[in-house]
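S.K.: Need coordinates for the following:
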Amino acid sequence: MTMPYTIKHAQQLDARDELRSFRDEFYIKEGTIYMDGNSLGLLSKRAEASLLQILDSWKELGIDGWTQGEHPWFYLSERLGDLMAPLVGAKPEEVIVTGSTTLNLHQLVATFYEPQGNRTKIVADELSFPSDIYALQSQLKLKSLNPDEHLVRVKSRDGRTLTEEDIIEAMTDDVALIVLSSVLYRSGQILNMKKITEEAHRRGILIGWDLCHSIGAIPHALDEWDVDFAFWCNYKYLNGGPGCVAGLYVNEKHFGRTPGLAGWFSSDKRKQFDMEHTLTPAPDAGAYQLATPHVLSMAPLLGSLELFHEAGIDRLRKKSLQLTQYMMDLIRYELADFGFSFGNPLDDETRGGHIYLEHSEAARICKALKAQGVIPDFRKPNGIRLAPVALYNSFEDVFRTVQILKAIMTEETYKQYENTRDVVA
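M.R.: A predicted model of the protein is given here:
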């Protein structure tokens, strides 16, 4: 049966959506359709409330806020780790909210990259987010190793995705560590974390995962997959706010290992204020903290994670797949004659939370979309990322986005803009 591509049908889909009430939890600017939640999630009313609650504890308690109040700041990183652990399939003590994505990567590589004998190389891939590569290059230089020789970047066959075979082939006997992204930031491809981790361990190689584009969008089972470590940001699908404190995971089998980078909050909390010059690391993932936590930047996560607990990551993933499939179907139907192609995987198993449209005029099309109230994301050289986020986007949002895009192409209004990215794409 031919699918009815009408606004009425989109509204019917929304009426049947069991997660539709969560949209009301978010601040959505009138007259806009937000499709950039894979770059920065929207503010929820509960995140706002938890931030104000922490501010109030500062106002009322002063320095006693570290140990008093409903959410004592001294234990806030651990409390948030407890709340976040189900989203990555881990034990609470294996997760800590701390640092930033790149800082946490530096910490984890400084800890787990131990070149010995012939094993000196780190495997990443040529589609990694640049910050990850910068960090890996830096860590190699700190070990007096040349990144051009010791950083192996798995090649992509099509410039968008990676194949398991090519990744596994790179796992040679001179590799000490592997760092890959669970979901590729451009194409949204989900890598098979379970299989790739098993293959790495079969060859005696430690492996860590960048979960920036998967946490909050897809389920994880890090413990079940026996992942060594992982790290991520919390401002995309988890809606923690711009610059929100990040998170990391360390498998409990590695507890007791001395962190590569030590700091004030690496301490066992029972010993921290003994003020000794010999570090007694925390017995769990808390050891991988460094400096005093950014309390106000963590606070919104208290409210945001409540929503994930109520919605459930499995239900969110189900709706996300429905939204992205609906968007692809509409694009095929409405935009077949305008030169668009999909750069994202088409199947449910390997498609993440966003659509990656390719077009030679992508930069100016993004500008035209934004002028019409649709917030997309441009990725050089020719990519348009559109992320219908399950917590707050609707099927009607998707329908209207595609209709606006069709009008832009039909009327050629995109030609009013230069086909170059802005400073922030």
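S.K.: okay, CA-based contacts and neighbour counts for the rest of this
M.R.: Fine.
S.K.: tell me which residues in the helix or strand that contains Gln325 are buried?
M.R.: Taking DSSP states H and E as the definition, Gln325 sits inside helix 313-334. For helix 313-334, the neighbour count (16 or more other CA atoms under 10 Å) marks 313, 315-317, 319-328, 330-331 as buried.
S.K.: And the furthest pair within those?
M.R.: The span of those, defined through CA to CA, is set by Ile313 and Ile331 at 26.7 Å.
S.K.: Tally up the residues packed near Ala176, please.
M.R.: Residues lying near Ala176 (other CA atoms under 10 Å) number 26.
S.K.: Check Arg79 too.
M.R.: 19.
S.K.: Packing partners of the helix or strand that contains it?
M.R.: Here Arg79 sits within helix 76-88, counting by DSSP H and E. With contacts taken as 3 or more CA pairs under 8 Å, 6 or more residues apart in numbering; DSSP states H and E, helix 76-88 sits against strand 95-97, helix 295-311.
S.K.: can you pull out the helices in the stretch 1-150 of the chain?
M.R.: 7-15, 45-61, 76-88, 101-112, 130-142, 147-150 (DSSP state H, counting those that start in this stretch).
S.K.: my bad, should have said the stretch 301-425 of the chain
M.R.: 313-334, 362-371, 395-411.
S.K.: Ala85 is nearest to which of the ones you listed?
M.R.: The nearest among the helices of the stretch 301-425 of the chain, by CA to CA, is helix 313-334 at 11.9 Å.
S.K.: so the closest one versus helix 7-15, what angle?
M.R.: 170 degrees (axes from the mean of the first three to the mean of the last three CA atoms, to 10 degrees).
S.K.: Give me the helices and strands touching helix 313-334, please.
M.R.: Helix 313-334 sits against helix 395-411, with contacts defined as 3+ CA pairs under 8 Å, 6+ apart.
S.K.: Nearest to Pro130, out of the helices of the stretch 301-425 of the chain?
M.R.: The nearest among the helices of the stretch 301-425 of the chain, by CA to CA, is helix 362-371 at 19.9 Å.
S.K.: now for that closest one, which elements pack on it?
M.R.: Looks like helix 362-371 contacts strand 377-379, strand 383-386, helix 395-411 (3+ CA pairs under 8 Å, 6+ apart).
S.K.: Tell me which of the ones you listed sits most buried.
M.R.: Per-stretch averages of neighbours, counted by mean count of other CA atoms under 10 Å, single out strand 383-386 among those, with a mean of 26.
S.K.: before we move on, the earlier item: and the helices and strands packed on helix 362-371 as CSV, adding distance to Ala371?
M.R.: Shown next, in CSV, are the helices and strands packed on helix 362-371 (distance: least, CA to CA, whole Å):
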stretch, distance to Ala371
strand 377-379, 13
strand 383-386, 15
helix 395-411, 10
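S.K.: compare with the first, here's sequence two:
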Amino acid sequence: MRVIGLMSGTSVDGIDAAVVEITGDPARPQVTLLAGETYDYPADLRAQILAVCGGAALSMQQLAQLDEAIAQAFAQAALKIAQDHRPITLIGSHGQTVFHRPPTDQLGYTMQLGRGDLIAAVTGVETVSNFRVADIALGGHGAPLVPPVDVALLSHPTDDRAVQNIGGIGNVAFLPATNRTETFAGFDTGPGNVLLDLAVAHLSQGEKTYDADGAWASQGQIHPNLVQQWLAHPYFQQTPPKSTGRELFGVDYFQQCLADAAGLPAADLLACLTELTVLSIVQSYQQWLPRLPQQVLLCGGGSHNGYLRSRLQQHLPTTRVLTTTAVGLDADSKEAIAFAVLAYWRKHGIYGNLPQVTGAREFALLGEIYGVAGNSAVIA
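M.R.: Prediction:
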């Protein structure tokens, strides 16, 4: 089956699209990447999404318009990447997260915009979307959702692996070697690129959106006491299952970091924020994983940050820090591939969540299916 996966993460840096061929055992499929691209959001749409993620109020009419604009952008991304790879049987669209509330004394709540029914109608391809809500209804966090795909695609016969996504928010999937009987683990580790991107935009007066290869941060000096002050945040002490987003580590948190770092050179601020991401990852491994893995496999935008990677390797001297590309799964397309697989599982009636990761009471089928009848999409 030829499937398109669509994904835009908390960095809101564009729509990742992947075309994959899925064959073999549906539960542990063989996945071949045929094409992977990132399509930029129109600048005004990206600005609106970031504003909403930052807490800007919308009327119901504005919310509907934003939902439809995101769906149109996702549909166009699917049409573009499908041009040389037809026929496409299925689309899995994560959508764009604009709000996430982890469960506490009440059910969690999450909102991903980008209507699946509209994507199906525009593309003429059956579409699965809204993956997180079924897990949340069962008391889970609805996040992270990619670990079961990592288990299927990246487990190693003899080595323990930690698959570390560094998007706007970081998350990890611990994959014990398949010759062991231990369970899997996974959770959001904390901020990934989100604070760094906010800092770069602030420091460059909006001329830059990210620190390419960590070059700017690499010129700075790390101030350990400041980093440890930030690491005292309660999230880092919270026991998994746990998830987070821009609601916690967003503009308000960055402003506090900026105030804490008053008087420091710009490069020092970036070096300290990079170290916060790195140490939040390392300390979460030390606290919550059964043991340190032999390999850490990076994916997401942060996998291109050479300075961040070098700091992570320095703090994990006995672990080999690689990217998923190095072991055969494209690091830039991995999240989009994951939602293609999750859509494929939904169509085959295969559970898509890991309750030990998300905290849900039981396994669940993830995603709502929108079929195509004539020129209109109907929920199935």
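S.K.: Could I get the TM-score for this pair?
M.R.: In this superposition the chains share a TM-score of 0.27, using TM-score structural alignment, normalised by the length of structure 2; 171 aligned residues with a CA RMSD of 6.8 Å.
S.K.: which parts of the helix holding Arg79 of structure 1 are buried?
M.R.: Buried residues in helix 76-88 of structure 1 (16+ other CA under 10 Å): 76-88.
S.K.: what sits against Tyr326 of structure 1?
M.R.: Residues in contact with Tyr326 of structure 1 (CA atoms under 8 Å, 6 or more residues apart in numbering) are 395, 398.
S.K.: switch to 10 Å and redo it
M.R.: By CA atoms under 10 Å, 6 or more residues apart in numbering, the residues touching Tyr326 of structure 1 are 5, 10, 320, 332, 395, 398-399.
S.K.: Just to check, Glu396 of structure 1 is in contact with Ile7?
M.R.: Yes: Glu396 of structure 1 is within contact range of Ile7, at 6.7 Å (criterion: CA atoms under 10 Å).
S.K.: what is in contact with those two at once?
M.R.: Joint contacts of Glu396 of structure 1 and Ile7 (CA under 10 Å, 6+ apart) are Leu13.
S.K.: still on that earlier bit, distance to Ile355 of structure 1 for the contacts of Tyr326 of structure 1 - can I get that in JSON lines?
M.R.: As requested, those are exported to JSON lines (distance: CA to CA, whole Å):
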{"residue": "Tyr5", "distance to Ile355 of structure 1": "19"}
{"residue": "Ala10", "distance to Ile355 of structure 1": "18"}
{"residue": "Ser320", "distance to Ile355 of structure 1": "11"}
{"residue": "Arg332", "distance to Ile355 of structure 1": "13"}
{"residue": "Phe395", "distance to Ile355 of structure 1": "14"}
{"residue": "Val398", "distance to Ile355 of structure 1": "11"}
{"residue": "Phe399", "distance to Ile355 of structure 1": "14"}
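S.K.: orientation of the helix holding Gln325 of structure 1 relative to helix 76-88 in degrees?
M.R.: Using the same axes, to 10 degrees: helix 313-334 of structure 1 against helix 76-88 is 60 degrees.
S.K.: between the contacts of Tyr326 of structure 1, which is closest to Gln139 of structure 1?
M.R.: Distances from Gln139 of structure 1 to the contacts of Tyr326 of structure 1, taken by CA to CA, are shortest for Ser320, at 36.4 Å.
S.K.: Burial check on Gln295 of structure 2, number of neighbours?
M.R.: With other CA under 10 Å as criterion, Gln295 of structure 2 counts 19.
S.K.: got the angle for the longest strand along structure 1 vs helix 101-112?
M.R.: Longest strand in structure 1 by number of residues (criterion: DSSP state E): strand 175-181. Interaxial angle, strand 175-181 of structure 1 versus helix 101-112 (the same axes, to 10 degrees): 160 degrees.
S.K.: Strand 175-181 of structure 1 vs helix 130-142, what angle?
M.R.: 160 degrees.
S.K.: Which elements pack onto strand 175-181 of structure 1?
M.R.: Applying 3 or more CA pairs under 10 Å, 6 or more residues apart in numbering; DSSP states H and E, one finds that strand 175-181 of structure 1 contacts helix 101-112, strand 121-125, helix 130-142, strand 151-154, helix 193-202, strand 206-210, strand 229-232.
S.K.: Buried deepest among the helices and strands packed on helix 76-88 of structure 1, which one?
M.R.: Taking mean count of other CA under 10 Å, strand 95-97 is the most buried of the helices and strands packed on helix 76-88 of structure 1, at a mean of 31.
S.K.: tally of neighbours for Ala51 of structure 2?
M.R.: 15.
S.K.: Identify the residues contacting Asp148 of structure 1.
M.R.: 137, 140.
S.K.: at 7 Å what do you get?
M.R.: By CA atoms under 7 Å, 6 or more residues apart in numbering, the contact list for Asp148 of structure 1 is empty.
S.K.: Then the one 4 residues further on?
M.R.: Taking CA under 7 Å, 6+ apart as the contact definition, Val152 of structure 1 lies against 121-124.
S.K.: what's near enough to touch Glu335 of structure 2?
M.R.: Met7.
S.K.: Where does it fall, secondary structure wise?
M.R.: In this structure, Glu335 of structure 2 sits in helix 334-347 according to DSSP H and E.
S.K.: And Val296 of structure 2, by the same measure?
M.R.: Element membership of Val296 of structure 2 [criterion: DSSP H and E] is strand 295-299.
S.K.: Could you name the helices and strands sitting against that strand?
M.R.: strand 161-166, strand 320-323 (3 or more CA pairs under 7 Å, 6 or more residues apart in numbering; DSSP states H and E).
S.K.: TSV for the ones you listed, including mean neighbour count and distance to Tyr253 of structure 2?
M.R.: Shown next, in TSV, are these (neighbours: other CA atoms under 10 Å; distance: least, CA to CA, whole Å):
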stretch	mean neighbour count	distance to Tyr253 of structure 2
strand 161-166	27	18
strand 320-323	20	29
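S.K.: all helices of the stretch 201-350 of structure 2, in order?
M.R.: Using DSSP H, counting those that start in this stretch, helices in the stretch 201-350 of structure 2 cover 224-231, 234-237, 251-260, 266-288, 306-315, 334-347.
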